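Peer 1: coords below, sequence missing:
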């Protein structure tokens, strides 16, 4: 009975990881144990100890702000909140309660966003004009900004640019987890949350306009 239980656990774990990945592929390069820790109660407790969930502050402004383009106020991500959602655990949400993500094709050192054009329609960047979101449950030292290719500014967490996913239709959803094996829910410490890892899926198609329903899968989309 013990042997069969162990085998079942191994099968479950194998099904939870995307093909071609191992623990070293997750988290930041300096944090090779991030994947293994993400799903353990000990890691959750440690993260809670590092980040005071009641602490509120504002993030500092990047020194090289000059010449950046402003976005409309309704596009701005005005707050970042470290919290928990069902099944996934620790996440970062924006002012509307939508879960935020990070993209493997981006850079964190230095920060760089490589999601532009249609990619940014499916994964709207966490835009900022002043680099000063209200933050709670996230360390202010980890929050920064990066200037995008179009001159707009985007919020970053531990260097990683932040995004929403248009496939998430309501607060607390995380349908963008493991899309194309490149997009992952970000934790309040900037690592990938791998507590729940569905099979690799394709992103929804870019909306043609503001009234489009982005519910159909974009089967030929690589981002």
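Peer 2: Nice, thanks for sending it over. For clarity, every value in this text was computed on a predicted model and none was experimentally measured.
Peer 1: C-alpha from now on. contacts and neighbour counts both.
Peer 2: OK.
Peer 1: show me what contacts residue 101?
Peer 2: 162, 163, 164, 165, 176, 177, 183, 184, 185, 186 (C-alpha atoms under 8 Å, 6 or more residues apart in numbering).
Peer 1: Make sure residue 7 is indeed in a helix.
Peer 2: Yes. Counting by DSSP: H, G, I helix; E, B strand; the rest coil, residue 7 is part of a helix.
Peer 1: That one: how many residues sit nearby?
Peer 2: Residues lying near residue 7 (other C-alpha atoms under 10 Å) number 11.
Peer 1: got another, please set it beside the one above:
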């Protein structure tokens, strides 16, 4: 009976976990998504009539916004591609094929606010833009921007600010899923993709001196709340 249960669990895990699954990378184990999680988001989820319209999402009355800083081209997100990856399904990838995420601690009403700054933004680089990104498989009506604390413009999907995760070392991977119980793969309509929900894990530590971590230094942080 024990052997049979273990085999069944292994098959279930293989169907959910990414190719090359390593339990230590995903908090010790992956499970199917829990039915009690709402993919549309936390208590501040946008109403149907609050979808981003391609402008500065829900923040048009903020007259104290900072001037946008110059952002290097290699830090900009120039494409949003709605696609599918094995075992997870619907995702949005940037121009380099990296999966994008949303953060439950962000706010979408009464106005959109990104609450990932400082070290958080080093681990979860915001998808910044200086114009309109090229879209494929993403409805333009779902795409907007929010002005961050430093004045830069961050892309929103379905009103939710979106980010990359530096723990993803290869395009198409999604090691940021359920990190801290707050970060989730974003779907083309801005909702969470809960097809596969690994156990809650801790984020990688922020890189030193703003440099991207090397492939062999991606250990999980121990005291980070983001």
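Peer 2: Good, I have the coordinates. Values in this document were obtained by computation on a predicted structure and should not be read as measured data.
Peer 1: returning to what we had before: which two among the contacts of residue 101 of the first structure are spaced furthest apart?
Peer 2: Farthest-apart pair in these is 162 and 177; separation 13.6 Å (C-alpha to C-alpha).
Peer 1: For residue 89 of the first structure, which non-adjacent residue is spatially closest?
Peer 2: Nearest non-adjacent residue to residue 89 of the first structure, counting by C-alpha to C-alpha, 6 or more residues apart in numbering: residue 195, 7.0 Å away.
Peer 1: Identify the residues contacting that neighbour.
Peer 2: Counting by C-alpha under 8 Å, 6+ apart, residue 195 of the first structure touches 38, 39, 87, 88, 89.
Peer 1: Wasn't it part of a helix?
Peer 2: No. Under three-state DSSP, residue 195 of the first structure sits outside any helix and is assigned coil.
Peer 1: quick one: it and residue 8 of the first structure, what's the gap?
Peer 2: 18 Å (C-alpha to C-alpha, to the nearest Å).
Peer 1: do the same with residue 50 of the first structure
Peer 2: Going from residue 50 of the first structure to residue 8 of the first structure by C-alpha to C-alpha gives 34 Å.
Peer 1: ok, back up a step: out of the contacts of residue 101 of the first structure, who's the most crowded?
Peer 2: residue 185 (31 neighbours).
Peer 1: check contacts around that one.
Peer 2: Residues near residue 185 of the first structure by C-alpha under 8 Å, 6+ apart: 91, 99, 100, 101, 102, 174, 176, 177, 192, 193, 194.
Peer 1: Likewise for residue 138 of the second structure?
Peer 2: 80, 81, 82, 92, 188, 189.
Peer 1: so of these, which ones are in strands?
Peer 2: Judged by DSSP state E, the subset of the contacts of residue 138 of the second structure located in strands is 80, 81, 82, 92.
Peer 1: my read: the last one touches residue 190, true?
Peer 2: Spelled out, that is residue 92 of the second structure. No. Counting by C-alpha atoms under 8 Å, residue 92 of the second structure does not reach residue 190; the two are 9.2 Å apart.
Peer 1: So which residue is smack in the middle of the first structure?
Peer 2: residue 101 (1.7 Å; C-alpha atoms, centre = their mean).
Peer 1: Which residue comes closest to that residue once chain neighbours are left out?
Peer 2: Closest to residue 101 of the first structure by C-alpha to C-alpha, 6+ apart is residue 185, at 4.4 Å.
Peer 1: The host helix or strand of the one you found vs the second structure, average offset?
Peer 2: According to DSSP states H and E, residue 185 of the first structure maps onto strand 183-185. Strand 183-185 of the first structure, aligned to the second structure and superposed, deviates on average by 0.2 Å (mean C-alpha distance after the TM-score superposition for the first structure).
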